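Student: Coordinates only, no sequence provided:
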């Protein structure tokens, strides 16, 4: 079972410029694309788990989130990096769009998105970790049984490099 790195999106992979949903508005955090490639090269799954309350608030639609994630995947591929899966929560209990105006188990700090991906990919939770920029990210990680690290906003590649270990040691055996 491979471990995973869970990335929050806004504030970790891209600058948190408030409700980003258009590719031309996205600004990568310094070292973000290289960090994803390092995660790939280390043999970890790379996942994005992101609250997208802009959907519930009526600022944009789910298709806009999917379009942005497709663009991000394409841009990452251009530097030899990949996200294995994106998951997002469109809900907010105070949303303006009725079908999204709910309290759910996927909106961080709830662990739903992380748990779904762990199960779907059969990832090893005990060797996995989350990189987030808010306490709610760390709370979701803890509730899902994975470690959490608070990103300081500097270079993401430099931040994540010391966190990537030979995960076979975590599993107690040599990787084959």
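Tutor: Here it is on my side, so go on. Predicted model, so just to flag it, every value in this text is computed and none were measured.
Student: switch to C-alpha atoms for all contacts and neighbour counts from now on
Tutor: Fine.
Student: What's the biggest strand in this protein, counting residues?
Tutor: Counting by DSSP state E, the longest strand found in the chain is strand 45-51.
Student: Verify the contact between residue 87 and residue 62 for me.
Tutor: No: counting by CA atoms under 8 Å, residue 87 does not reach residue 62; the two are 11.6 Å apart.
Student: And the next helix or strand past the longest strand of the chain?
Tutor: helix 53-56 (DSSP states H and E).
Student: Beyond that next one, next helix or strand please.
Tutor: helix 62-77.
Student: buried stuff in the next helix or strand after that following helix?
Tutor: Next along the chain after helix 62-77, taking DSSP H and E as the criterion, comes strand 85-89. Using 16 or more other CA atoms under 10 Å as the test for burial, strand 85-89 gives 86-89.
Student: Below is structure B, check it against A:
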């Protein structure tokens, strides 16, 4: 049974295996990996996990913050999901939630499951709605978002190509039935 856990140095080899499976190219959504992060060595990996932990505590960063979770099953890292708190400048481009599932773990419903759990965490933070963005040609992700009530606002160019912009309501809007 999969679980969402906070990033941990204890899963360095399992995370590296998942990271290697993605191969070169765009980063894996949901992991908060920056081009400057050096995750190959134990020290670099520990520094990256420490940064993710700091960012998950908005009081500790002076910024809006971001909650990171890894999707783990039987000691294997299957993916990652991130919830951006607030509405900083990255939200219009990337949305409040970003996620990615390693190629060998796709088509199992893990993204749908993880998004549902992260929406529960978002409700606890209090926003009425969340923006979720996916590449315009990523129909699997679009279906995942729509399964959770995502309403397509439109398709826009984010600087990384066209992307679908969805809103998910977390609380009823006054006057709606």
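Tutor: Right, received. Where do you want to start? Because the structure is a prediction, the values reported are computed rather than measured.
Student: Got a TM-score for the pair?
Tutor: Scored by TM-score structural alignment, normalised by the length of the first structure, the superposition of the two chains gives a TM-score of 0.37; 106 aligned residues with a CA RMSD of 5.3 Å.
Student: and which of the buried residues of strand 85-89 of the first structure is nearest to residue 32 of the first structure?
Tutor: Residue 32 of the first structure has its nearest neighbour among these in residue 86, at 15.4 Å by CA to CA.
Student: Hmm, that closest one is touching residue 45, no?
Tutor: No: under the criterion of CA under 8 Å, residue 86 of the first structure lies out of contact with residue 45, with a separation of 11.3 Å.
Student: if we can go back for a sec, what's the angle from the longest strand of the first structure to helix 62-77?
Tutor: Here strand 45-51 of the first structure runs at an angle of 150 degrees relative to helix 62-77 (axes from the mean of the first three to the mean of the last three CA atoms, to 10 degrees).
Student: on contacts alone, who are the packing partners of strand 45-51 of the first structure?
Tutor: Where contact means 3 or more CA pairs under 8 Å, 6 or more residues apart in numbering; DSSP states H and E, strand 45-51 of the first structure is packed against strand 4-7, helix 32-41, strand 85-89, helix 112-121.
Student: Adding distance to residue 69 of the first structure as columns, could you present these in TSV?
Tutor: Output for those, formatted as TSV (distance: least, CA to CA, whole Å):
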stretch	distance to residue 69 of the first structure
strand 4-7	13
helix 32-41	14
strand 85-89	7
helix 112-121	16
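Student: tell me the most buried of the ones you listed?
Tutor: strand 4-7 (a mean of 28; mean count of other CA atoms under 10 Å).
Student: Check which helices and strands that strand sits against.
Tutor: Strand 4-7 of the first structure packs on strand 45-51, strand 129-132, going by 3+ CA pairs under 8 Å, 6+ apart.
Student: for these, which one ends up most surrounded?
Tutor: strand 129-132 (a mean of 26).
Student: quick one: the helices in the second structure?
Tutor: Applying DSSP state H to the second structure gives helices spanning 12-22, 42-55, 58-61, 91-94, 110-125, 139-147.
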